[in-house]
Structures are given as C-alpha cells and as structure tokens.
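S.K.: no sequence on hand, only this structure:
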C-alpha cells in the first residue's frame, strides 16, 4: 500500500500573501491550530511550480490506485493544492493561487506531540516578529507531502510550509497577523534563520 513520504524543502517564488495565518495558527476549525496562507503568483514562476506540483500529485495518485481494479480507479480523482485565479466574470487573471498549510501541533509516530512555530524572516534573512498581513510580498519554505483522502477518494500532494520571508508588508486584513502594540520596541532580533532549500534553520513538518 502506498505510504505518504517526506520530501525535500524548497523555496516558492515571491508572490502576494492571501489570508495569511502565519504569526499565529488559526484555531477556528481545529483546536490544535493550523498555519495557512494562499500565495498568488503570476508568470513563468507560477506555471513552473504548478507543473511540478501536478506531476508529483499525479505520480502519487498513480501509486495509490496502481493495484485497484479499473472500476475502482475511476472513482479516484487528483488533488492539487492550487487553482487558477479567475475574476468576477469567470475569466482567468493569469495568476495561480497556491495553498500552503502546516499543523501547529504534530502527533509523532513515537506518540509525542511536536509544537510547530512558523519561521518568519525579513528580506535580509533576519528573524522578524512583524505582522504579516494580506497583500504582503512573501515567499515560503515548503515541501511537497503525499496525501491520500480516502473518504473523498482523492490523492495528491499537500504544500507543508515551515517559514515565510517577506520583502514588503501589506496593510490589509491580517487573517491571523498580530497588530502593533503602542509603545512596543522590537528587541533587535538579529539571527539569520530562513535556512536553505534543504530546510536548515527552519521548523520542518516532522514525521507523522
């Protein structure tokens, strides 16, 4: 039987953050909390990333359904964590919105619980506690993770992310960002921590 596998971390292209919950996790539908963010990307970078994700999703769907009967295989559909953006009239805008998620608490195979803290840095690679609102210009550090949803008969990959780097902060609705506290002065954090494409210096998704 196909089993989900962990994959190597990499960087996304820079894009526009949509409804980011990265300063703190969203607990509305999950008491343990979920970090999540949409990332709107346009142009060749978006097309290239979507193709990579689709290929990985198709490969895992094939693996999941390889030993099924033809009739059973037809019931399964492909899951991809992105969609082509459309305007109010249903016309493509040319952008693709990628869906990144990460559980704030991970149940390990050993039985323990791992607390996840999102790694946030500025454009210099320096740790940052600033609120990341929608419309911010950001990129993520993420990995493709195989995911099988038996109840919905879907298989593909999820985009697990462990860090966000911003170069421009938006001023719109935070969707999880913290507001500024009057009179607060930053502690002068100076630890470079965005890591490299293999995940160094960041909090990985863990083994679960």
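M.R.: Received, thanks. These figures come from a predicted structure and were not determined experimentally.

S.K.: going by C-alpha atoms from here, please, whenever you check contacts or count neighbours.
M.R.: Will do.

S.K.: any idea which element the most centrally placed residue in the chain lies in?
M.R.: With distances taken as CA atoms, centre = their mean, residue 100 lies nearest the centre of the chain, 2.0 Å away. Element membership for residue 100, per DSSP states H and E: strand 92-103.

S.K.: repeat that for residue 45.
M.R.: Using DSSP H and E, residue 45 falls within helix 43-65.

S.K.: buried stuff in whichever helix or strand comes after that helix?
M.R.: Scanning forward in sequence from helix 43-65 by DSSP H and E, the next helix or strand is helix 70-73. Applying a neighbour-count criterion of 16 or more other CA atoms under 10 Å, one finds residue 73 buried in helix 70-73.

S.K.: presented hereafter is structure B, for comparison with structure A:
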C-alpha cells in the first residue's frame, strides 16, 4: 500500500553499532546489496521507550488506512528485536534494525545505484568512505520509518538515511580478549586503539 505522505525522518538517541555495513553494501543475502546496521539501546530507558512508542504510533496511523480485515492484523515487527548474545540469551539492550538498498531495478529493467548512507562525525563533518565503522562504535542514526503490508506480512521497516559517529571503534573485534588472553605483568608496547568507554545514559534527545 502506497503512502500518501512522505515518510518522516527521525534521529535515534546515541547507541552502540552492531554488525554495521555502512561503508560498503552487504551482498551475502541480496545480490543488489544492502547497507545496514543494528543499534543497541538500553532496555527500560525513557528514550528507548519513547522511540518504541513512536514506531508503534506510526503503524497505528497506517493501520487506520488499511481496509478490513487487514487493519485487524497485528504487525510482525516494529523494526526492533530483543538483543541476544552469542549463546542466544537476552541482553540488557533492544536492537533496532536499519537498512537501505544499494541498487534497484527501474521500470525499463535497468539496474540503478542508490547513494550510500551519509556518515558524519561528532562535529558534523563528513567522514571519508575509507574510514571503516566497526561494531562497538557509539552512533546516532537518522532513519525513515516505513509501515508496510505485503502479502501476509505487516509492520514497520526502518530505512537507513545517515549516521553520526560519536565515538569510533577502530578495533574489528580481533582483539587479545577475543583469543582468551587476560592482562598480566610484563612487556607493554602495543597500541590501545579500541573504543573509549561510553555512557549509554548520557543526556541526549530524540529529534522527532
């Protein structure tokens, strides 16, 4: 169902990037490529709850325009899920899932490229495309919530527009800790270039 109005653009609170594919589109599951990232926000946090409610409200407005019995169907997703650790256990975070297509096929069957998400630093300056954004970076996401009803599926998808990097994690996860090493007395000559500690509850606003 086509939307009558242009979708709103919203900004998230600052959260932690998980599985970011922002610099280069991922083609593992879609040959056309998809830019994406998850954003981890703490559970039971007023800003997280406000964002969740905002997405629910957007779908409810969309539901009112659906013909019966479609308007009675509950959405399968509002664009977020419970975050799980590597063992499948719930963490203290909600994972919001953002994505944007890298290419599309026009009416004539030609493949057209779409622009990559814009990426800015904390000072609002564009970040060069060759600067890799790793998981664990503290970011804000600008996105458009898109309610949908396709076949038997309905819900809200979060279209990725842009990212602001507040703290850049330069570590790709291949750290000493990932091999099971722990700190001990002895030689010290390595570089400490991981992400700085970041307070997830730092005061910030959701730009609705």
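M.R.: Structure's in. What do you need? Please read all numbers here as calculations on a predicted model, not as lab measurements.

S.K.: what residue of the second structure takes the place of the residue nearest to the centre of the first structure?
M.R.: Under the alignment (TM-score structural alignment), residue 100 of the first structure pairs with residue 98 of the second structure.

S.K.: what sits against its match?
M.R.: Residues near residue 98 of the second structure by CA atoms under 8 Å, 6 or more residues apart in numbering: 36-39, 79, 143, 157-160.

S.K.: most widely separated two among those?
M.R.: 39 and 157 (13.9 Å; CA to CA).

S.K.: element containing residue 146 of the second structure, please.
M.R.: strand 138-150.

S.K.: can you list the buried residues in that strand?
M.R.: Buried, per 16+ other CA under 10 Å, within strand 138-150 of the second structure: 138-149.

S.K.: which one's more surrounded, residue 39 and residue 157 of the second structure?
M.R.: residue 39 (29 against 22; other CA atoms under 10 Å).

S.K.: contact partners for the more buried one?
M.R.: If a contact means CA under 8 Å, 6+ apart, then residue 39 of the second structure has 15-18, 94-98, 139 as its contacts.

S.K.: what residue of the second structure takes the place of residue 46 of the first structure?
M.R.: Using TM-score structural alignment, residue 46 of the first structure sits opposite residue 48 in the second structure.

S.K.: which residues touch that match?
M.R.: Contacts of residue 48 of the second structure by CA under 8 Å, 6+ apart are 13, 41-42.

S.K.: now it: how far from residue 92 of the second structure?
M.R.: 12 Å (CA to CA, to the nearest Å).

S.K.: circling back: in the next helix or strand after the strand holding residue 146 of the second structure, what counts as buried?
M.R.: As assigned by DSSP H and E, the chain's next helix or strand after strand 138-150 of the second structure is strand 153-167. Buried residues in strand 153-167 of the second structure, defined by neighbour count with 16+ other CA under 10 Å: 154-167.

S.K.: and if you look at stretch 118-130 of the second structure?
M.R.: Buried-residue list, stretch 118-130 of the second structure, by 16+ other CA under 10 Å: 118-121, 127.

S.K.: repeat for stretch 77-91 of the first structure
M.R.: Neighbour counts over stretch 77-91 of the first structure (16+ other CA under 10 Å) mark 78-82, 84-85 as buried.

S.K.: residue 115 of the first structure: which of those is nearest?
M.R.: residue 81 (23.9 Å).

S.K.: now the counterpart of the closest one in the second structure: how far from residue 94 of the second structure?
M.R.: Aligned counterpart of residue 81 of the first structure in the second structure: residue 79 (TM-score structural alignment). With distances taken as CA to CA, residue 79 of the second structure is found 10 Å from residue 94 of the second structure.

S.K.: go on, residue 111 of the second structure?
M.R.: For residue 111 of the second structure, the distance to residue 94 of the second structure - CA to CA - is 35 Å.

S.K.: so between those two, which is more surrounded?
M.R.: Legend: neighbour count by other CA under 10 Å for residue 111 of the second structure and residue 94, higher for residue 94 (22 against 12).
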